[in-house]
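[1] Pasting a predicted model and its sequence here:
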Amino acid sequence: MTASDSFIPSPTVSAFHVGPLTIHFYALCIMAGIAVAIWLGSRRWAARGGHPGQVLDICLWAVPAGIIGGRIYHVITDPELYFVPGRNPWNAFAIWDGGLGIWGAIALGCVGAWIGCRRAHVSLVAFLDAVAPGVVFAQGLGRWGNWFNNELYGDPSTLPWKLQIHQMDYTTGSAVTDASGAPVVLGYFQPTFLYESLWCLAVGLLILYVDRRFSLGAGSVFALYVAGYTAGRFVFELMRSDYANLILGLRVNTWVAALIFLAGAVAFVLLFRRERSVALSAAAHADGMPAPGPRPPATEQNELEGPH
């Protein structure tokens, strides 16, 4: 096979069945990302003086809120996919077919995290700083759900790493076949899902390194995540060719990425020289709240792994 003949294949199935249950790979990728975010966030939270298990408790509020927020954003920004003649409005609830807007997921997820932090009497800012790299790793894993769904691709391409895209039937969870039984191939495109996944990995590693190296101030770790992720997302949105609503010739998410990048960059500049965030503030201790435990110094070892 020559370089011109090479391509990245896409799956011809997006789900499998276990008895009466239909398991969607999109959902499994999201769940895997959530597990990674909780695992890494828990270790970083412990390094900030938090109790073991608090991250999971807070995520029980943040994750469902984030999923709801992500779906609401997707439906609001692409209503014609669900609410025009010929479309089934009940598909707005079919989250397993894809369609989660990260902006809505982060916004409502932060509301859920705020509720969880209030109930646990801990710092929301410290929680966001602790989970930031895990969240961006989770986003990178979640993009592989788009690979299974044969979605999130760029312009047609002849590059050696071009992505093969099939025509999918999401009611059956498999590719549409032609008269010979072969999966119908729509074409070969830029693998923007892969670019974004790799970018998320790079941003997460950058956050871990910079936070260890410079002991970033309260709130600036999360701001770095916001700025880093949206910088790449802006570029990837310009590359994408799948359907999207436009404003002044640009995709809605392109504008949103640009605006959120500016906000994240400004926040990072304003916050990175502050004191490092901790799970429970000195003011909370003064009010008689129980201390979460000794806070070890921020080192390369315990910031990633937490206390042993």
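    Arrived safely.
[2] Every contact and neighbour count from this point should use C-alpha atoms.
    Fine.
[3] show me the contacts for the residue nearest to residue 77 when sequence neighbours are not counted.
    Residue nearest to residue 77 in three dimensions, not counting chain neighbours: residue 245, with 7.3 Å by C-alpha to C-alpha, 6 or more residues apart in numbering. Neighbour list for residue 245: 77-78, 251-252 [criterion: C-alpha atoms under 8 Å, 6 or more residues apart in numbering].
[4] second one coming, line it up with the first:
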Amino acid sequence: MGTPTTVVAVVTTYLATIPSPDQGVWQLGPIPLRAYALCIILGIILAIWWGERRWVARGGLKGEVTDIAVYAVPFGLVGGRLYHVATDYPKYFGEGRNPLEALAIWNGGLGIWGAIALGGVGAWIGCRRKGIPLPAMADALAPGIVVAQAVGRLGNYFNQELYGGPTTLPWGLEIYERVDPATGFKDDLGGVALDHTPIEIVHPTFLYELLWNVGVALLIVWADRKFRLGHGRVFALYVAGYTAGRFWIELMRTDPATEVFGLRINVITSVVVFLGAIVYFVLAAKKGDREVIVRTDPDEPKPETDGDGTDDTAAVDDEATTVPDTKTAPDKPTDTGDKPDQ
């Protein structure tokens, strides 16, 4: 047994760094169980669950977020992969490269910009089919989306990827060499770390982004409750908050990336998207207080008619209707002769 000084030194050294997982892929018979894929799936489930709760609280119907997700999720996965392949094309095209690897989404590589952009297209299609205003749905989904991104970053931890430069800080991340146990050849994604001597200790930028994303989620939930944001402003605040963090975190990363004007392309994208989100946030404020979503269940009985085929009451609309938020407005006399805003 070592001396107390030696034991303290070993414990201090261990606690001063973050060990990486030995592997990111486990074989379940012939099926590879990939931590990255599991994290993505868990994040999607969490986003749908939280988004559903927020949408119902806003007046939507239970199950509508899941209906929208049927369109948004596959669109988002395709968009995320397309952005990654387009901005990291040297990994897949050119001499000695296999273009079919561009389809291997299970090996990692999803660009959030493409995922949000094309996922938004899918959500728009779903919302149009359901008669739901997209900005209101986006506001309900925003916190869940950014937390899902945080969960997804755990997949990068298991893959030993997207880290920064060397560091001596107490939270440095240990990187191990992974090999295929059967052949002994290097295999960064599918291999196993047989030797736990770190080949380098680096900034865990995946962890920085994970914590930043959780902070953004808390910020937008607080702002939404405090200021009753609506008309897509919660989503715009999420985008602005995320891109602000992604800007400085991206500057710390050392993995190869396409550069524009001497900067990593994601740095440029962060700035452009941040400015766009701020502009939208300001302009959308002119639309007033948060809209209230009025939804009626199409499965509920329709109003009775007087026999001539017309309702005695106003028509029941199974599409979303936005009305002014009356929770914060003072009571005012209502002229029953005026038609209510739709």
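    Thanks, I have the structure now. Everything numeric in this text was worked out from a predicted model, so none of it was measured.
[5] And residue 110 of the first structure, what's its match in the second structure?
    Alignment of residue 110 of the first structure against the second structure is given by TM-score structural alignment, with residue 120 as its counterpart.
[6] and if you look at residue 146 of the first structure?
    Checking TM-score structural alignment: residue 146 of the first structure goes with residue 156.
[7] Quick one: residues contacting that match.
    So residue 156 of the second structure contacts 36, 108, 162, 206 (C-alpha under 8 Å, 6+ apart).
[8] Quick one: neighbours of the third one, just the number.
    So the one you mean is residue 162 of the second structure. 19 (other C-alpha atoms under 10 Å).
[9] Buried residues, stretch 110-120 of the first structure. List them.
    Across stretch 110-120 of the first structure, burial judged by 16 or more other C-alpha atoms under 10 Å covers 110-117.
[10] So residue 84 of the first structure: helix, strand or coil?
    coil (DSSP: H, G, I helix; E, B strand; the rest coil).
[11] Quick check: the counterpart of it in the second structure vs residue 111 of the second structure, distance?
    Superposed on the second structure with TM-score structural alignment, residue 84 of the first structure falls opposite residue 94. According to C-alpha to C-alpha, to the nearest Å, residue 94 of the second structure stands 21 Å off from residue 111 of the second structure.
[12] Contacts only, for the closest residue to residue 22 of the first structure other than its chain neighbours.
    Leaving aside its sequence neighbours, residue 22 of the first structure sits nearest to residue 16 (C-alpha to C-alpha, 6+ apart; 5.8 Å). For residue 16 of the first structure, the contacting residues are 22-24, 173, by C-alpha under 8 Å, 6+ apart.
[13] can I get those residues in CSV with neighbour count and secondary structure?
    Output for those, formatted as CSV (neighbours: other C-alpha atoms under 10 Å; DSSP: H, G, I helix; E, B strand; the rest coil):
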residue, neighbour count, secondary structure
22, 13, strand
23, 15, strand
24, 21, strand
173, 21, coil
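[14] which of the residues you listed still touch in the second structure?
    Among these, the contacts conserved in the second structure (both residues aligned by TM-score structural alignment, their matches' C-alpha atoms under 8 Å) are 22-24.
[15] can you pull out the helices in the first structure?
    25-47, 54-77, 102-120, 124-148, 192-214, 220-239, 252-271, 282-286, 300-305 (DSSP state H).
[16] which one of the ones you listed lies closest to residue 93 of the first structure?
    helix 54-77 (8.0 Å; C-alpha to C-alpha).
[17] Pick the one among the buried residues of stretch 110-120 of the first structure closest to residue 264 of the first structure.
    Closest to residue 264 of the first structure, out of all of those and judged by C-alpha to C-alpha, is residue 110, at 14.9 Å.
[18] what's the nearest residue to the closest one if we skip its chain neighbours?
    residue 62 is the one closest to residue 110 of the first structure (C-alpha to C-alpha, 6+ apart), at 6.5 Å.
[19] Thanks again, I'm all set now.
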